[in-house]
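Colleague: structure, please.
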Amino acid sequence: MKSQEPFTKTFSFELFPPKTGAGMEKLQHNVRELSRLDPLYFSVTFGAGGSTRERTFDSVQWLASEGLDTAPHLSCIGSTRSEIVEILDQYKAQGVRRVVALRGDLPSGAGLGGLGELNYANELVGLIREEFADHFHIEVAAYPEFHPQAPNANADLKNFMRKVEAGADGAITQYFYNPDAYYRFIDSCEGMGLAIPVVPGIMPITNYSSLMRFSDACGAEIPRWIRKRLEAYGDDIESIRAFGIEVVSGMCEQLLAQGAPGLHFYTMNQSVPTLRICANLGLSPAR
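Modeller: Model (predicted):
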C-alpha cells in the first residue's frame, strides 16, 4: 500500500440516534467524554423510509448546540428527490457542512426499483452536488472486503469509482479486522486514479455474539484466530473486552503507520472502549 499522505490524519466517531430519553442521556454523556479527544466530527446514522429520521434530526440538533461538528448519514432508498433536498435544506439551516451519503439498506425481500427516485449512492452524491454545489463535504462508504451484494470485486470497485466521480470528497470503510484487505483496496483505488482519503472504519470488540451478528449481516470477516480466541472466553465479558482492545489497538497502530489518513470509530454509543483504544494510540483527552 502506498501512503495516502499528505492528507491530514483525522479521527471521528459514529453514533446512532437513541430511542428513549434515557438513551439520549447516555448518548450525551458519552459524546461529552469522546469530544475531549477533539474529533473532526461525529456522524449520526439514519434510517430509510423515516424509521429514525426525526431521532437523527434531534441528535444532530443537540450536537450542534454543543458546538460539535456533525455529519448526518443520509440514505436515498425509499425517498424522493424533493424529500432529500428538504432534509438537506434543514441540515444546511442548522449549520451542517458534512454528510455521509449512502444508498441505504433494502427492505427485506425487496429489489431496486419502486423504492424511491434514487437507487444508488452515486445518484445521491450527484443530487447533492447539483442542488448544493460545494456546501457539503460528502463522505461515502467503501468496502475493503467488498459489499456483500456486489457480484464480484471488480464490480464493487467500479461502484465505488462512480461515487467518487459523482463528487465524493472522502470515504469511510466498513469495519474490518484484516488490514491487508484495506491495503489492497487502497492500491486498487490508486490504480484507478482515485485520490480521495479513505478512512478505515473501526469497530471495537465488546461482545462476541453481537459482533458475529453484525458481521454476518454486513459481510465483514472475522479472522479465524480472533474468532477462536473470542469463543474461548465464553461469557467472560471482561476478558473479551480486554482482548478486543488489545487487538483493535494494534490494528489501528499498524494502519496509521502504513499511511491511513485517520480512523472512524463505530462507537455503538459507548465511550469507554474507544477511549481506551485511543489512549493506546497516544491520543490524550484535553483536560
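
Colleague: C-alpha only now, for contacts and for neighbours.
Modeller: Will do.

Colleague: distance check, residue 32 against residue 273.
Modeller: Distance of residue 32 to residue 273, computed by C-alpha to C-alpha, to the nearest Å: 15 Å.

Colleague: try residue 155
Modeller: Computed as C-alpha to C-alpha, the residue 155 to residue 273 distance reads 35 Å.

Colleague: what segments of the stretch 51-200 of the chain are strands?
Modeller: Remark: strands assigned in the stretch 51-200 of the chain by DSSP state E, counting those that start in this stretch are 70-75, 98-102, 137-142, 170-175, 198-202.

Colleague: Proceed likewise with the subsequent sequence, for comparison:
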Amino acid sequence: MTATKPLWISCEFFPPRTDEAATKLKQVQARLKVLNPTYYSVTFGAGGSTQEKTYETVVDIQSNVGIPAAPHLSCIGSTRDNIRQLLKAYQEKNISRIVALRGDQPSGWAGRLGDFNYANELVEFIRAETGQYFHIEVAAYPEIHPQAKTAESDLQYFVQKVNAGADSAITQYFYNADAYFYFVEAAQKLGVTIPIIPGIMPISNYEQLTRFSDVCGADIPRWLRKRLESFSDDKASLQAFGIDVVTNLCQRLIDNGVTGLHFYSLNQSELTLRVARNLGLIPA
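Modeller: Purely as a prediction, here's the structure:
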C-alpha cells in the first residue's frame, strides 16, 4: 500500500507530568520526525488544566525538536485576558498555529465557564486580536459531538467555526470511513472549503479505547469491538490486528483524496510508525 501524493501529517501529544515522561516524550517526538510532520500539537487537561505544561511542551518542541508546534486553547475556564496573554506569549516564541476548542468540562466542575461559550467565539477573538498571524485549527465530529442535540445542529456549529476564521479542521477519531465522507460532503454543501483532516487513533489497548470512545462519542463498530475482545490478554496480536484495521482505514481515506492524517499518538511512536510504513509514508 502506498500514498500517491504527499500528505499533511501531524501528531498529537499530551503534556508529560514527570521528568521521566518528559524524557520519553522527547524520544517519541524524535522518532516521529521521520514522518516529516507538518506540526506537532499539544493538548491540555479538562477545564484548561495543565496549561502551563502545555506551554512548556510546545515551546520545547518549537525550539529543540525542530517541528512547528501547535498548542490547544480551550474556552472552558478561559478569559479574554488570559487568552490574550497566551497568544502574545506564543507569538514571542514564533509559534504560529493554534488548535481552538470549546474544551471539556471537568467532572464536578464548579468553576466559572469563562468568557467564551463556544469555539467559534474563541476563533473570532483570536482573529480580532492577531489578524491572520495564526493558522487556526478547529475540531470536527463526523459521528456527531456527544452533546449535540441533532446531527444538523452539530454541522451548523462546525460551519460557524469555519466562518469565524478557521483555516483547517481535525476530526475526532473514527473507524467508519463512510461517516467521514458523509460529513465532509455535507459540510461542503454548506460552503465549507477548508481541509478537514481525519483524526487517526492507533489501537493499542481495548479497555483504553472503549473508555476514550465512551467519553468522546467515537463509535467502535460492533464487529471491531468483538474482534478486539477476542484477543483477551494477547496484546501483540491485538496490536497487529489493530494496525491492519487502521492501515486499511487510512488507505481508503487516501484513495478517496484526503490531504492529510492527524495521529492521536498517546505519547507513543511505535504503532503510528508501523501504520505509516504500511502506507508507504516512510521506508519499510
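
Colleague: and the TM-score between these chains?
Modeller: For these two chains in superposition, a TM-score of 0.95 is obtained (TM-score structural alignment, normalised by the length of structure 2); 279 aligned residues with a C-alpha RMSD of 1.6 Å.

Colleague: hmm, back to that, now the strands of the stretch 51-200 of structure 1 as CSV including mean neighbour count and distance to residue 8 of structure 1?
Modeller: Converted to CSV, the strands of the stretch 51-200 of structure 1 look like this (neighbours: other C-alpha atoms under 10 Å; distance: least, C-alpha to C-alpha, whole Å):
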stretch, mean neighbour count, distance to residue 8 of structure 1
strand 70-75, 25, 18
strand 98-102, 23, 17
strand 137-142, 22, 15
strand 170-175, 22, 12
strand 198-202, 25, 11
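
Colleague: and of those, who's closest to residue 120 of structure 1?
Modeller: Proximity to residue 120 of structure 1 (C-alpha to C-alpha) singles out strand 98-102 among these, at 7.8 Å.

Colleague: for residue 219 of structure 1, find the nearest of the strands of the stretch 51-200 of structure 1.
Modeller: Each of the strands of the stretch 51-200 of structure 1 was scored for nearness to residue 219 of structure 1 using C-alpha to C-alpha, and the closest is strand 170-175 (9.1 Å).

Colleague: residue range for that closest one in structure 2?
Modeller: Counting by TM-score structural alignment, strand 170-175 of structure 1 falls onto residues 168-173 of structure 2.

Colleague: from the chain's centroid, how far away is the matching stretch?
Modeller: 6 Å (C-alpha atoms, centre = their mean, to the nearest Å).

Colleague: so how far does that stretch sit from its counterpart in structure 1?
Modeller: In this overlay with structure 1, the average offset of stretch 168-173 of structure 2 from its partner residues is 0.1 Å by mean C-alpha distance after the TM-score superposition for structure 1.

Colleague: OK, contacts around the aligned residue in structure 1 for residue 157 of structure 2?
Modeller: By TM-score structural alignment, residue 157 of structure 2 lines up with residue 159 in structure 1. Applying C-alpha atoms under 8 Å, 6 or more residues apart in numbering to residue 159 of structure 1 gives the contacts residue 122.

Colleague: how about the one 10 residues further on?
Modeller: Shown here is residue 169 of structure 1, whose contacts under the criterion C-alpha under 8 Å, 6+ apart are 137, 138, 139, 196, 197.

Colleague: against residue 140 of structure 1, how distant is it?
Modeller: On the measure of C-alpha to C-alpha, residue 169 of structure 1 and residue 140 of structure 1 end up 8 Å apart.

Colleague: same question, residue 31 of structure 1
Modeller: 23 Å.

Colleague: how about residue 78 of structure 1?
Modeller: Separation of residue 78 of structure 1 from residue 140 of structure 1 (C-alpha to C-alpha) stands at 18 Å.

Colleague: please consider this matter closed, and thank you.
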